[in-house]
Structure formats: C-alpha cells, structure tokens
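Participant: make a model of this:
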Amino acid sequence: MFEEVAALAMTGATTVVAAMATDGWSTARARMAGLFRRADDIQRAAIEGQLDGHAALVASSDNAEAVRQDLVPVWRLQLAALLRQHPDAAEELQLLVREIQERLPSAQQVWQQRQTNIARDHGQVFASLGGDVIVHHGPAQPPPAPSVVVGDEPEATE
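Facilitator: Sure, this is the predicted structure:
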C-alpha cells in the first residue's frame, strides 16, 4: 500500500508541477485546491499560497525546468501526506492527474516522466531521473594491513 501511495504522490507531483506556468495552470490549480478541501482552513490556505508562489517561481525563472525539478519533491511530500491522512483522496488525485495530463502542452508531456524503483529482499536501487545519484555507505573500513613475509628478507650489504 505504501508503494502505491508513494507512486501516486510522485505522479501527482510531477503532473502538477509540469502544469505550472502553462495555459492549463488555472484548471490544475483549481483541481489541486479542491483536492486539499479535506484539510483544515489554515492548511488549505497555505496550500493555495504554495501553488500560487511556486507557479510564479516557474513563470519568472530563466530555467523553468530546473525550478520544476526542485519543486517536485515538495509536492510529492504534500500529496503523500494528504493521501496518508485521507486515503479516499486517491481516486480524485488519479482523475486530476489524467485531466491535467490531457491539457499539458506537448513539451510538458515530455518533461513529465515517471520512474518507479523498488528494491526487495535487501536489494539496492541506484536510480536517477534528471538528477545525480550520490551513494553513501557506512563508515569506511581501514585498508587491510600489508602482509609481512617472514624468512625471505634480503640481506643487508655494507
């Protein structure tokens, strides 16, 4: 269930962010605000402010694609939190995603990509979709001590 919520939140986030600063933004914004009607008044107002502020960042940026990439994790977190608190919102988010995707300009449809990586049974996934992959492991182990051979030492000459 967690994986499904995470995947839907990511799809929703990339779709909404892709719609920012496009002709379909007003519809996308209204549908997102409607999705968060389940939240209290303060949170709903904050979400609407974020939507407006983030769309303005995208519209005013010299590199809108970089701004969109930076905003996706923010909206993934917001949508995942909403889905955890209100599982009944999943179907509405799926409809919202389909509706917005149909309205996106072709350039945004190409930008909006989805990637799902799942590691099981102690597996590891190293993946990137438009970003860097940085891997950190536990504390570094000291290199092995050099082996010493006894009995074959060269004789000293003077």
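
Participant: please count neighbours and contacts with C-alpha atoms only from this point.
Facilitator: OK.

Participant: the longest helix that the chain contains: which residues count as buried?
Facilitator: What stands out as the longest helix in the chain, according to DSSP state H, is helix 64-85. Using 16 or more other CA atoms under 10 Å as the test for burial, helix 64-85 gives 64, 67-69, 71-73, 75-76, 79-80, 82-83.

Participant: tell me where the protein has helices.
Facilitator: 2-19, 25-35, 41-60, 64-85, 89-103, 106-111.

Participant: can you list contacts of the longest helix of the chain?
Facilitator: 5-6, 9-10, 12-14, 17-18, 36, 54, 57-58, 61, 89-90 (CA atoms under 8 Å, 6 or more residues apart in numbering).

Participant: same deal with stretch 17-31?
Facilitator: Counting by CA under 8 Å, 6+ apart, 16, 51, 54-56, 58-59, 68, 71-72, 75, 96, 100, 103-105, 108-109, 111-112 sit against stretch 17-31.

Participant: cutoff 6 Å now
Facilitator: By CA atoms under 6 Å, 6 or more residues apart in numbering, the list of residues contacting stretch 17-31 from outside reads 55, 59, 68, 103, 108.

Participant: burial check on the last one, number of neighbours?
Facilitator: If I follow you right, that is residue 108. Using other CA atoms under 10 Å, residue 108 is surrounded by 19 other residues.

Participant: once you drop chain neighbours, what's closest to it?
Facilitator: Among residues not flanking residue 108 along the chain, residue 18 sits closest, at 5.7 Å (CA to CA, 6 or more residues apart in numbering).

Participant: another sequence for comparison is provided below:
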Amino acid sequence: MGPEIAELARTAGTTMVTLMAGQAWESAREGLVSLWQRFQPDRAQAVGGELEATREDLLLARQTGDADTESELTAEWQAKVRRLLVARPEVADELRRILAELNPHPAEAQSSVEVRLRAEVSGSGRVYQAGRDQHITER
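Facilitator: Okay, here's the model as predicted:
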C-alpha cells in the first residue's frame, strides 16, 4: 500500500494547491477540513488555518511569478496528506471520494493529445511551432 498511498497523497496535494487559486477553492477547502475533522478532529481547525495561509502564499507567488513557492506549497500538502494516510489508512476511500467530487471528469482532465510537429526551413526562414498556446513578440 506504500506506493498507492504516495500516489494518492501526490494527487491530493497537487489538486488542493491547484484549486486554491480557482473558483472551486471553497469546496476543496471544506472537503479537506471535513476529512481531518472526521479522522483527526483535534487537528481540523489548524488544517483549515494552514490551508488559508497556503492560499495566501500561493496567490502572492502567482502574482510575482514565483513558481518555486508554488512547487514547495504543493510538496508540503502532499507530505501532510501522506502523513494522514499513513496514520489513518482508512482515510484513503474518503479522500478519493472528495477528489472525485472536485474533479468529476478525471478521464477528460487527464486525457492527452499527441501532437507531432515537423518543419523545414531554408535560407533565412523562421519556424515557430507549439503544441499549445504560443505568443511571439518581434520587434
């Protein structure tokens, strides 16, 4: 169950930090706090405060373009969730349910599209290729 717990914790931590900056933040916060309330009630209030502090840090990091802080916050929540899962393995099913509610279409969200790009240039020609958005500013 070790790798399974680690993967679930990674998914949960990443999902929570991602949702902190979006419209689903309140639902995500309520879901995680209720999880702690149910399985470690003495920590639930602290977890709620930690989530709020993390959200403030995340929003500031995004405003300033600080990708390192966002990665650190994600790692912190992955670790917190992993420790909860190790201490209380029965949390796993409830956590999966909460994640499914937050992302009701996981197959669509995780689907990928194969993009193949090919270009030939000669002389002083230029090629700009992108698998998604591309912004070019030339002067």
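
Participant: buried subset of the contacts of helix 64-85 of the first structure, written for ChimeraX?
Facilitator: In ChimeraX, this line selects whichever of these come out buried by 16+ other CA under 10 Å:
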select :5,6,9,10,12,13,14,17,18,36,54,57,58,89,90
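
Participant: check the gap between residue 7 of the first structure and residue 83 of the first structure for me.
Facilitator: Plainly put, residue 7 of the first structure is 11 Å away from residue 83 of the first structure if you go by CA to CA, to the nearest Å.

Participant: residue 95 of the second structure maps to what in the first structure?
Facilitator: Using TM-score structural alignment as the criterion, residue 95 of the second structure maps onto residue 93 of the first structure.

Participant: quick one: contacts for the residue positioned nearest the centre of the second structure?
Facilitator: By CA atoms, centre = their mean, the second structure has its centre lying nearest to residue 14, at 2.4 Å. Applying CA under 6 Å, 6+ apart to residue 14 of the second structure gives the contacts residue 74.

Participant: to which residue of the first structure is it aligned?
Facilitator: So residue 14 of the second structure corresponds to residue 14, using TM-score structural alignment.

Participant: repeat for residue 77 of the second structure
Facilitator: Residue 77 of the second structure maps onto residue 75 of the first structure when the alignment is built from TM-score structural alignment.

Participant: list the contacts of the match of residue 95 of the second structure.
Facilitator: Residue 93 of the first structure neighbours (CA under 6 Å, 6+ apart): none.

Participant: distance of it from residue 61 of the first structure?
Facilitator: Taking CA to CA, one finds residue 93 of the first structure at 28 Å from residue 61 of the first structure.

Participant: likewise for residue 45 of the first structure?
Facilitator: Look at residue 45 of the first structure and residue 61 of the first structure: by CA to CA, they are 24 Å apart.

Participant: over to residue 101 of the first structure?
Facilitator: Distance from residue 101 of the first structure to residue 61 of the first structure, counting by CA to CA: 22 Å.

Participant: same deal with residue 77 of the first structure?
Facilitator: Note on residue 77 of the first structure: its distance to residue 61 of the first structure, by CA to CA, is 23 Å.

Participant: nearest residue to residue 36 of the second structure other than its sequence neighbours?
Facilitator: In space, residue 36 of the second structure is closest to residue 44, 5.0 Å off (CA to CA, 6+ apart).

Participant: same check, this time on residue 103 of the first structure
Facilitator: Going by CA to CA, 6+ apart, residue 103 of the first structure has residue 24 as its nearest residue, at 5.9 Å.

Participant: share the number of residues neighbouring that neighbour, please.
Facilitator: With other CA under 10 Å as criterion, residue 24 of the first structure counts 19.

Participant: what's the counterpart of it in the second structure?
Facilitator: By TM-score structural alignment, residue 24 of the first structure lines up with residue 24.

Participant: ok, residue 33 of the first structure to residue 41 of the first structure distance?
Facilitator: The value you get for residue 33 of the first structure to residue 41 of the first structure, if CA to CA is used, is 11 Å.

Participant: again with residue 51 of the first structure
Facilitator: For residue 51 of the first structure relative to residue 41 of the first structure (CA to CA), the value is 15 Å.

Participant: between those two, which has more neighbouring residues?
Facilitator: Neighbours of residue 51 of the first structure and residue 41, each counted by other CA under 10 Å, are more numerous for residue 51; the result is 22 against 11.
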